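one predicted model, sequence on top.
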Amino acid sequence: MNIRPPLLLCAVALASCSSPPVNFYTLSSPMLSETTSSINIIPFELRPVRVPLQVDQPQLVLNTSNTTLAVRENDRWGAPLADEFHDALMQRLEQGFNSRNLSGLPKPSSTEVLRVQVTLRRFESAPTQHAAIDAVWNLALSRQQETSRSLTCSSRIIMPAGETLSALVQAHQQALDELAKVLTRTGSAWYVNEHTSCPPSRPA
């Protein structure tokens, strides 16, 4: 009779029942260098980001064809996508506007605050093809909850993506970089000149 040691049986049982490791991805960039004092300070408030319901979850959702989506159970964002996108965009806007996000903080009573609202109409993740975002964004100047003027624009940004999920996430980071540049460039100009118009909405 071939009797296996109890410890060996336990190891075999654990190996057969173990699940694949969970990989976590982020849209945030590495810590950026401090902005220079020559850049104008634009006090701003980033509102919660709205994203399509089908992708607003911790798991990565891939566009595998024109009609199908695949949820990657073991490949996840660091947070639900709306929160992940918001925090990564906030990081970039704080750098671009040379100011901290004032959401949830006391607002200066003597200065107008630039309120930023972003709604993602599409957030596409297609490995070997592209990472794409289609965003409608609104800028509003407010002082003590009173809005003086607003501007609504849209941006469609497409970045080529590689074969791996890491390459796909990196393409999304690059798309987010471009969106943040558009927001800071337009927001900074519009903050001082109300006649500033929307930038062209086109693929990057």
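Happy to help now that I have it.

please make it C-alpha for all contacts and neighbour counts, starting now.
Fine.

next, count neighbours for the residue nearest to Ser166 when sequence neighbours are not counted.
The shortest distance from Ser166 to any non-neighbouring residue, by C-alpha to C-alpha, 6 or more residues apart in numbering, is to Tyr25 (7.9 Å). A count of nearby residues for Tyr25, using other C-alpha atoms under 10 Å, gives 18.

now Tyr25: how far from Leu165?
From Tyr25 over to Leu165 the distance is 9 Å, taken as C-alpha to C-alpha, to the nearest Å.

got a list of what the closest residue to Lys181 other than its chain neighbours touches?
Distances taken as C-alpha to C-alpha, 6+ apart place Gly96 nearest to Lys181, at 7.3 Å, with adjacent residues excluded. By C-alpha atoms under 8 Å, 6 or more residues apart in numbering, the contact set of Gly96 is 35, 180-181, 184.

doesn't Gly96 belong to a helix?
Yes: under DSSP: H, G, I helix; E, B strand; the rest coil, Gly96 sits within a helix.

mind listing what's buried along stretch 73-81?
75-79, 81 (16 or more other C-alpha atoms under 10 Å).

which stretches in this protein count as helices?
According to DSSP state H, the chain carries its helices in the segments 6-17, 81-97, 165-192.

in JSON lines: the ones you listed, plus distance to Thr147.
Shown next, in JSON lines, are those (distance: least, C-alpha to C-alpha, whole Å):
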{"stretch": "helix 6-17", "distance to Thr147": "58"}
{"stretch": "helix 81-97", "distance to Thr147": "20"}
{"stretch": "helix 165-192", "distance to Thr147": "13"}
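
who's in contact with the residue nearest the centre of the chain?
By C-alpha atoms, centre = their mean, the chain has its centre lying nearest to Phe85, at 2.3 Å. Remark: with contacts taken as C-alpha under 8 Å, 6+ apart, Phe85 is in contact with 27, 49.

this is the comparison structure:
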Amino acid sequence: MISKRLFIALAAVLLLAGCVGSPSQPTRFYMLSAGGAEQDGPPLSAGKAVLLGPVTLPGYLDRPQLVTHTSDNKLALSELDQWAEPLHDNLKRVLIDNLSAALETEQVYAYPASLRPGPDVIQITLDIAEVRFSPTGDVSLKARWSLFNSLDGKPRLRDGKIYQSQNGGGHEDNAAALSNLVLELAGDLATAARTVALASS
């Protein structure tokens, strides 16, 4: 009986030592990055300003873990692969940087901002309906937007688009691919802002 107890005790100690001694994998953190947006049109009209927001994202993205769509009805969360900050905040800031570069102006602000409503303030509301990472490396972003004159709140332009990329890589490649899709989105928003600015001049 004593030898059996001793064996069990030794086994428990060895098991505990193995658990304590095994190194845990570090968490990897990712961010979106702004790109060098090309000016596909003229700068924003002098005296005009852009107010970006509200910007909305699906609830399933309101978490630190990167989310992969393993099927149309199933999501997988990666505990070891996380966003360095809330995706909403990161995406919004990158969009503002890209918009400023595309429109060649610093007059791009995040909603809410202390801008006095007026005919020279173009507000862009943006609904990110879906961000999808697939196990095969496909990345897509589905967005809808509306542009308003902030003085009267009447919509001047509405549009939407699905942006797609294929990288075949891992989470870091997915973050880079999504950054490129956000850059494409910023280019389309810049074109829309120019259209509304010219119409209200």
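Cool, the structure landed. The model shown is predicted, which means the values in this text are computed figures rather than measured ones.

circling back to that earlier point, which of the buried residues of stretch 73-81 of structure 1 lies closest to Thr152 of structure 1?
Leu81 (22.8 Å; C-alpha to C-alpha).

not counting sequence-adjacent ones, nearest residue to the closest one?
Once chain neighbours are set aside, the closest to Leu81 of structure 1 by C-alpha to C-alpha, 6+ apart is Asp56, at 5.0 Å.

give the contact list for the closest residue to Gly118 of structure 2 other than its chain neighbours.
Excluding the flanking residues, the one nearest Gly118 of structure 2 by C-alpha to C-alpha, 6+ apart is Leu151, at 4.4 Å. Shown in contact with Leu151 of structure 2 (C-alpha under 8 Å, 6+ apart): 117-119, 121.

quick one: buried ones out of those residues?
119, 121.

which part of structure 2 matches stretch 65-85 of structure 1?
Under the alignment (TM-score structural alignment), stretch 65-85 of structure 1 falls on residues 71-91 in structure 2.

give me the distance from the matching stretch to the chain's centre.
Put simply, stretch 71-91 of structure 2 sits 10 Å off its chain's centre (C-alpha atoms, centre = their mean, to the nearest Å).

do the same with stretch 127-139 of structure 1
10 Å.

how far away is the residue nearest to the centre of structure 1 from Gln59 of structure 1?
Phe85 of structure 1 is 14 Å from Gln59 of structure 1, by C-alpha to C-alpha.

then Arg92 of structure 1?
Following C-alpha to C-alpha, the distance that separates Arg92 of structure 1 from Gln59 of structure 1 is 23 Å.

before we move on, what about Ala175 of structure 1?
19 Å.

also Thr186 of structure 1?
32 Å.

Asp75 is in contact with Val22 of structure 1, correct?
Yes: using C-alpha atoms under 8 Å, Val22 of structure 1 is in contact with Asp75, at 5.9 Å.

run a quick neighbour tally on Asn66 of structure 1.
6.

which position in structure 1 pairs with Ala175 of structure 2?
Per TM-score structural alignment, Ala175 of structure 2 is aligned with Val169.

pretty sure its match is touching Ser29, no?
No: counting by C-alpha under 8 Å, Val169 of structure 1 stays clear of Ser29, with 11.2 Å between them.

of those two, which one has the most company?
More crowded of Val169 of structure 1 and Ser29, by other C-alpha under 10 Å: Val169, with 21 against 15.

how long is stretch 122-137 of structure 1 from one end to the other?
First-to-last residue span, stretch 122-137 of structure 1, C-alpha to C-alpha: 13 Å.

got it, and stretch 59-69 of structure 2?
Note: stretch 59-69 of structure 2 ends 14 Å apart using C-alpha to C-alpha.

repeat that for stretch 122-136 of structure 1.
10 Å.

who touches that stretch?
Outside stretch 122-136 of structure 1, the residues touching it (C-alpha under 8 Å, 6+ apart) are 51-52, 55, 61-64, 118-121, 152-165, 168-169, 171-172, 175.

what does the residue nearest to Lys181 of structure 1 align to in structure 2?
Match for Gly96 of structure 1 (TM-score structural alignment): Ala102.

ok, now Leu53 of structure 1?
With TM-score structural alignment as the criterion, Leu53 of structure 1 pairs with Gly59.

how much space separates that match from Leu87 of structure 2?
On the measure of C-alpha to C-alpha, Gly59 of structure 2 and Leu87 of structure 2 end up 11 Å apart.
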